[in-house]
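Peer 1: sequence first, then the predicted structure, then my questions.
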Amino acid sequence: MANKERFFAEIEQALKQVLPKDKQYIALHEPTFAGKEWEYVKDCLDTGWVSSVGKYVDKFEADLAEFTGVKRAVAVVNGTAALHICLLLVGVKAEDEVLMPALTFIATANAVSYCRAVPHFIDSDFTTLGVDAQKLDEYLTKIAEIRAGECYNKLTNRRIKAVVPMHTFGHPVNLTALENICQKYKLELVEDAAESLGSYYKGQHTGNCGKVAALSFNGNKTITTGGGGAILTNDLELGTLAKHLTTTAKLAHRWEFRHDQVAYNYRLPNLNAALGCAQLEQLPGFLQKKRLLADNYQAALANIKGVEFFKEPADCKSNYWLNAILLDKEFAPYRDELLAYLNEHGLMCRPVWNLMYTLPMYANCPKMDCAQAEDIARRLINIPSGSSLI
């Protein structure tokens, strides 16, 4: 294409117009440590409380619950562990099917596999990059039936227990429509909110729909604990059970090691929680900067034909965790060339994840037609998004 090189250069110039001029290479999403991280971590070292209990674990859980508006937050070692426990809490068992987007990070599918359940892949839409609720409803009308108050796949004869929407890059999915689907088909709603801390759907923080939700605090998330995650719930009994299951099901006793069921050592160390407490204190500022960065990108890219900056869905407030651009279909065949060009010119940019059913271990899982997810995957590029870039 004759205009390909000019198109690449226009995008590069637009991005660099927004980004800091004093850096030779700009990462996709670096953490920002500008608060009390050193003070809180040093306190852990000075007092010796560095492992899986301590005041920072308690504070981090309380602060998370307050910020997100849930009744209970349980801190764990990573977001995948959080989602694994969420699925167990809603009753996902071996051989159950769990509906989830084909367009997601592999942790969503892996958490289902940890339960020895079966991922069932569904399509995404262009307004949220997440689950297409209308298309899912139409699909379930064809393949699902209710037996004794539970949903079954007529094609595989397996129970369909839950749907796990993932808020892609922090953009909330249509939760109202998904709640209606879950009620209609007797499904549990489990939010994979790993990427959406600081995102709101119709004024309510993500993670408040359904019985449980999962967060992630990996090093590239909006806030980080190094590694880490959390389970969110508005059911206090489930919250207590989540804490029990993630702390080896150990019963309180002055000295004996008493455990009452097979459980998991998913505890978040106090050191990591200390980092998280300091990061949470800065979260409003991070979100403000990330929104300004997104606004600047949108303005800089507005007059370039062939590319669109992805904006938050209607009635939502996104954290803009990872900013994304979508190439017009005529430029889609050159996505990888553009990625190479941008990276060679000092801008760390990435494609979206490979669709789950294209991976060998999930190639034989059930799936609906995912034409929209395939189209998104061909055309989407993530661009630098850290809060330190403003």
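Peer 2: Here it is on my side, so go on. Being a predicted model, the structure only gives us computed values, none of them experimental. Residues are numbered from 1 along each chain as shown.

Peer 1: from now on I want contacts and neighbour counts done on CA atoms only, so please keep to that.
Peer 2: OK.

Peer 1: list the contacts for Asn323?
Peer 2: Contact partners of Asn323, counting by C-alpha atoms under 8 Å, 6 or more residues apart in numbering, are 169, 294, 309-310, 382-385.

Peer 1: same question for Glu374.
Peer 2: So Glu374 contacts Leu355 (C-alpha under 8 Å, 6+ apart).

Peer 1: tell me, how many residues neighbour the closest residue to Gln261 other than its chain neighbours?
Peer 2: Distance criterion C-alpha to C-alpha, 6 or more residues apart in numbering; nearest residue to Gln261, sequence neighbours excluded, is Ala249 at 6.1 Å. Neighbour count for Ala249, taken as other C-alpha atoms under 10 Å: 19.

Peer 1: equivalent analysis for Tyr25, please.
Peer 2: Neighbour tally, Tyr25, other C-alpha under 10 Å: 14.

Peer 1: shouldn't it be in contact with Leu342?
Peer 2: No. Contact criterion C-alpha atoms under 8 Å: Tyr25 and Leu342 do not qualify, at 10.4 Å.

Peer 1: shared neighbours of the two, anything?
Peer 2: Common neighbours of Tyr25 and Leu342, counting by C-alpha under 8 Å, 6+ apart, are Met348.

Peer 1: structure B:
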Amino acid sequence: MEQQLIDLVRDIYATNEFIPLHAPIFTGNERVYLNDTIESTFVSSVGKFVDQFERQIQSYTGAGRAVATVNGTAALHTALYLADVQPGELVLTQALTFVATCNALHHLGAKPVFIDIEHGSFGLCPIAAETWLTENAQLNDQGQCIHKESGVAIKAILPMHTFGHPAQLDELQALAQRWNLCLIEDAAESLGSFYKGRHTGVIGRFAALSFNGNKVITTGGGGMLLCREDNDAKRAKHVTTTAKLPHPYEFYHDEPGFNYRMPNLNAALGCAQLEKITKILASKRCIASRYEAFFAGRDYRFINEPVYARSNYWLNAVYCPSADSRNQLLEMTNQQGIMTRPVWQLMHRLPMFANELRGDLTQSELAEAHLVNLPSSAIVQA
């Protein structure tokens, strides 16, 4: 099976050279817009492409507002900051996620509570979250959600759309409302993914997108904070621009802020990339369908989009029948120049998060032992 898969991947990408997991594609106006930016001399966070990229992402996703940042972690950090997550307070999130999710919490001094995933989307399971809250939390007289044992506030719930597959957002939003929590979507991987017809990132109060070099579209390094409310977006733009008040020449900052604005160079790249997102997504769906057909009837389960969603198939994944078969697949493909990767190590296995609160993580641990990500670069011609 492994050799047949290797042959399939080489056929998809029509090469005998090394095949990466997810490579960027520069077949459009990238050079034109970058040269425009250089000639303008506005290469930092002031420039026409920053505003243009924000407007285009806002329009594409249907978000209330979009605020460009230097990376996805900065967008997520800002979202948590605006949700008033304080040092020592708790946020429910996934153990199966990229470390940036938890790093954003760490930057605020907040603490993650690791909740299991559900097996369909591999996103945060609303049933597991409800179970943990019922057993460990209560609403105080002011309606604030607190941890029973410690009395520490629980402020938010932070699902991540794993590999671009939307989590169960209706159920998570209902859960957040019952427990007076802020729903913040880590949508770093899900540009181009839709939940029941709505783009991910527009259901929670905030969401964070990433445009890292390995994402569906890239700005080199960059992110975007999506806000549902206009007032949140105005404050986001203020605090990410060092909280500087407008003035013709004085420098006055009215609160601690972040130097998080996306440079114009990066935004220019993003504007060019976004022009071909429809072709990119179509290519990725075609590649996913070939993987799905290959694994049909085998003991390996291709990770398909949830029934309620249309996924971007950012990273294709297969659930292997055993840990041994997973390891064999990883070893054979990588030995032959096909980059495959296991899912991230679970967050509670990392030394800095080993002692955090967590619920039962059975599904997360199974995914860690069985999942393999497959080459997923789109193929788009100039």
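Peer 2: That came in fine, so what should we check first? Predicted model, so just to flag it, every value in this text is computed and none were measured.

Peer 1: ok, the equivalent of the residue nearest to Gln261 of structure 1 over in structure 2 to Val202 of structure 2 distance?
Peer 2: Aligning on TM-score structural alignment places Ala249 of structure 1 opposite Ala243 in structure 2. Distance, Ala243 of structure 2 to Val202 of structure 2, using C-alpha to C-alpha, to the nearest Å: 25 Å.

Peer 1: what about the strands in the stretch 201-350 of structure 2?
Peer 2: According to DSSP state E, counting those that start in this stretch, the stretch 201-350 of structure 2 carries its strands in the segments 206-210, 223-227, 301-302, 309-310, 316-319, 341-342.

Peer 1: for the counterpart of Leu339 of structure 1 in structure 2, which residues are in contact?
Peer 2: Superposed on structure 2 with TM-score structural alignment, Leu339 of structure 1 falls opposite Leu330. By C-alpha under 8 Å, 6+ apart, Leu330 of structure 2 lies in contact with 340-342, 372.

Peer 1: likewise for Met356 of structure 1?
Peer 2: By C-alpha under 8 Å, 6+ apart, the contact set of Met356 of structure 1 is 102-104, 106, 109, 121, 362-363.

Peer 1: now, of those, which are buried?
Peer 2: The neighbour-count criterion (16 or more other C-alpha atoms under 10 Å) marks 102-104, 109, 121, 362 among the contacts of Met356 of structure 1 as buried.

Peer 1: report the contact partners of the alignment partner in structure 1 of Thr218 of structure 2.
Peer 2: When structure 1 is aligned by TM-score structural alignment, Thr218 of structure 2 is paired with Thr224. By C-alpha under 8 Å, 6+ apart, the residues touching Thr224 of structure 1 are 31, 217-218, 275-276, 279.

Peer 1: number of nearby residues for Asn231 of structure 2?
Peer 2: Neighbours around Asn231 of structure 2, by other C-alpha under 10 Å: 10.

Peer 1: in structure 1, what residue corresponds to it?
Peer 2: Under TM-score structural alignment, Asn231 of structure 2 pairs with Glu237 in structure 1.

Peer 1: quick check: its match vs Lys211 of structure 1, distance?
Peer 2: Applying C-alpha to C-alpha to Glu237 of structure 1 and Lys211 of structure 1 gives a distance of 11 Å.

Peer 1: so what does the longest helix along structure 2 touch, helix or strand wise?
Peer 2: What stands out as the longest helix in structure 2, according to DSSP state H, is helix 277-295. Secondary-structure packing of helix 277-295 of structure 2 (3 or more C-alpha pairs under 8 Å, 6 or more residues apart in numbering; DSSP states H and E): strand 301-302.

Peer 1: hmm, back to that, which bit of structure 1 covers the longest helix of structure 2?
Peer 2: Mapping helix 277-295 of structure 2 onto structure 1 (TM-score structural alignment) gives residues 283-301.
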